[in-house]
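**Student:** model the structure of this input:
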Amino acid sequence: MASLAGSAAVAILLSAWVLGFTTRPLRRFAAAANRLGVDMSAPSLDESGPREVRLAASAFNTMQRRLKAFVEDRTRMLAAVSHDLRTPLTRLRLRAEFIDDDAVREKMLEDLAEMEAMIGSTLAFARDQANEEPMQAIDLNAMLGKVAEDMRDAGRPVGLTPAPQPLPVMGRRMGLRRAFCNLLDNAVKYGGTAELGLSRGAETVTVTIDDHGPGIPEAEFDNVFRPFYRLEASRSRDTGGTGLGLSVANDIIRGHGGEIRLSNRPGGGLRVTVTLPVGEG
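**Tutor:** So this is what the prediction gives:
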């Protein structure tokens, strides 16, 4: 019996070792895929091990390089086109000044001003995409507290209910700051005020932004994240919006492995819920 038990124990240990050895590359691939979804510049996979594992790691690294080159090329093209459009817009503005009809001239100048604002927003977005800001540990409690304070100093009514404990996330500080500033600007512009709420779960950090505006029809929840999409009822030339703020915020949050959801509050107004993975801290 002792010999049989010893043989069984050895067999179990050997099976566990073989299982771990064969599944370790799969765990590495899963971790690399998760990193790629958050950071396109993540380190390449180590191309070592059995022949099949080396081939798979090489194919994954090649895919990562191609994806990074594709995104960089499209970003450069977007920035170049936006920059080149400024010259003909300047010429059009100068020519519009010579139109005798005051009403026509004002409408043309308004259209040109809107186009210039859209181009400026596109260039800012392209610069942010090209920025190689490193990932770092961030306390979202402290960062959003400073954002809310800065916005109140600028005359924007933004309230904050912080979490009772630090909210650590891994991210790019300037990118996250811009995303939340865009969301708060949107809430204040169309809802009058913004109320920030922060909480922490087991694996995610949650930020809610509530306003007191008219809300958004549920059928438009996905559309408002499209670039340059504006709701006719609330986003006009008079507000100065370009329709890019929510799209930029959504791209930044997704680039950090997070998600943005919209919902209409029962008491009126819109709620924006942002979830991000808990980081080290």
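**Student:** make it CA atoms for all contacts and neighbour counts henceforth
**Tutor:** OK.
**Student:** hang on, Arg86 packs against Glu116?
**Tutor:** Yes: the pair Arg86 / Glu116 is scored as a contact, 7.3 Å apart, by Cα atoms under 8 Å.
**Student:** one more, please, to line up against the first structure:
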Amino acid sequence: MLTSVLVVAAWVLQRWTQPLTYFAAAAERLGTDIHSPPLSENGPLEVRTAAKAFNRMQDRVRRLVEDRIALAAAIAHDLGTPITRLRLRAEEIGDAEIREPILQDLQQMRRMVSATLGFARLDFTAEPTEMLDVMSLVQRVADDLSDAGAEVAVNGPKRLPVRSKPVAVQRALTNIVENAVKYGNRARINVTERAGGVEITVDDEGPGIPEALQAEIFEPFRRLPHSTGEATEGTGLGLTVARSLIRGLGGDITVANRAAGGLRVTISLPSFGETHLREWAAQIS
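**Tutor:** I've put the predicted structure just below:
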């Protein structure tokens, strides 16, 4: 009798807790893909009510993100016209000492607007996850930069397969390694397998960054002074984009000064598991 009661109790408990597992999986998936399919609104009344609320929330989040992306893209696009007019007028200035600094500032503004437009259009959520060899991807990034004259070394296992989004990972890593080469002369990439994913460190031989300023390097358009005391060139969006991509993949990026000198950027990248939300209806119906 007791055994029968326990079996029934276990079945009831499993039936009522299983939906929580799929709610948790759906929430995790929403964090990396705002276009993920809605939950099936089947099952007991309480589950249907919760699923409907979750789907409404997901739709609001999606529309909010899309509206903000569209607004940022529109602003960046509209700024291009007045910048062009200013450049044409500046080119008519006869005094080169006045004209050239103005043209340089306008060129920098154009680069920033172009970078902002690209950032606003960044949509890593549309890329499907797939199995990829991290080592091959890292080596490809290193080879591309080496072909351009950079000094990049790679260390890690021969193969390291994970499930992720290759285009997003490659773009983030490229931004980070380019930054290391630009400000730290050369880059050393080390790849290590971790539980549930992979860790990639990028070391440079530059001056490092004061600890109080390290969080600022991820802020949009933030360009820290170089060792000369002058602001470095660039739009200040490379690391912002990299962190957005990696966080969108469920990982993170941190920075720290190395004891031997230079800066270390650490990428923690999880391996996506398969979220079978299609089983939702079968489990709770």
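**Student:** more crowded one of Arg86 and Glu116 of the first structure?
**Tutor:** Counting neighbours by other Cα atoms under 10 Å for Arg86 of the first structure and for Glu116 shows that Glu116 has the greater number, 18 against 15.
**Student:** show me what that one lines up with in the second structure.
**Tutor:** When the second structure is aligned by TM-score structural alignment, Glu116 of the first structure is paired with Arg110.
**Student:** now its match: which helix or strand?
**Tutor:** Per DSSP states H and E, Arg110 of the second structure falls inside helix 96-120.
**Student:** please apply the same query to Gly208 of the second structure.
**Tutor:** Using DSSP H and E, Gly208 of the second structure falls within no helix or strand.
**Student:** the first structure: which residue goes with that one?
**Tutor:** Checking TM-score structural alignment: Gly208 of the second structure goes with Gly215.
**Student:** and its match, how many neighbours?
**Tutor:** Number of residues near Gly215 of the first structure (other Cα under 10 Å) recorded here: 19.
**Student:** which ones are touching it?
**Tutor:** For Gly215 of the first structure, the set of contacting residues under the criterion of Cα atoms under 8 Å, 6 or more residues apart in numbering consists of Gly191, Asn264, Arg265, Gly268, Gly269, Leu270.
**Student:** can you tell me the closest non-neighbouring residue to the fourth one?
**Tutor:** Sequence neighbours aside, His212 is the residue nearest to Gly268 of the first structure in space, at 6.2 Å (criterion: Cα to Cα, 6 or more residues apart in numbering).
**Student:** shouldn't the one you found be in contact with Thr193?
**Tutor:** Yes: using Cα under 8 Å as the test, His212 of the first structure is close enough to Thr193 to be in contact (6.5 Å).
**Student:** from Asn190 of the second structure, how far off is the residue nearest the centre of the second structure?
**Tutor:** Taking Cα atoms, centre = their mean as the criterion, Leu245 is the residue nearest the geometric centre of the second structure, at 1.0 Å. Plainly put, Leu245 of the second structure is 20 Å away from Asn190 of the second structure if you go by Cα to Cα, to the nearest Å.
**Student:** please apply the same query to Asp123 of the second structure.
**Tutor:** In this structure, Asp123 of the second structure and Asn190 of the second structure are 28 Å apart, going by Cα to Cα.
**Student:** do Gly273 of the second structure as well
**Tutor:** Here Gly273 of the second structure is placed at a distance of 24 Å from Asn190 of the second structure (Cα to Cα).
**Student:** likewise Ala256 of the second structure?
**Tutor:** In terms of Cα to Cα, Ala256 of the second structure sits 15 Å off from Asn190 of the second structure.
**Student:** ok, now Met109 of the second structure?
**Tutor:** 35 Å.
**Student:** give me the stretch of the first structure that stretch 14-27 of the second structure matches.
**Tutor:** In the comparison with the first structure, stretch 14-27 of the second structure aligns to the range 20-33 (TM-score structural alignment).
**Student:** would you mind listing the outside residues contacting that stretch?
**Tutor:** By Cα under 8 Å, 6+ apart, the residues outside stretch 20-33 of the first structure that reach it are Leu45, Val53, Ala57.
**Student:** please, where are all the strands along the stretch 151-285 of the second structure?
**Tutor:** 151-155, 161-164, 186-194, 197-204, 252-257, 263-270 (DSSP state E, counting those that start in this stretch).
**Student:** wait, which of these is closest to Arg68 of the second structure?
**Tutor:** With respect to Arg68 of the second structure, and counting by Cα to Cα, the nearest of these is strand 252-257 at 22.9 Å.
**Student:** how many residues are close by the equivalent of Leu231 of the first structure over in the second structure?
**Tutor:** With TM-score structural alignment as the criterion, Leu231 of the first structure lines up with Leu224 in the second structure. As a burial measure, Leu224 of the second structure scores 17 neighbours (other Cα under 10 Å).
**Student:** apart from its neighbours in sequence, what residue is nearest Leu224 of the second structure?
**Tutor:** The spatially closest residue to Leu224 of the second structure, leaving aside those adjacent along the chain, is Ala231, at 5.9 Å (Cα to Cα, 6+ apart).
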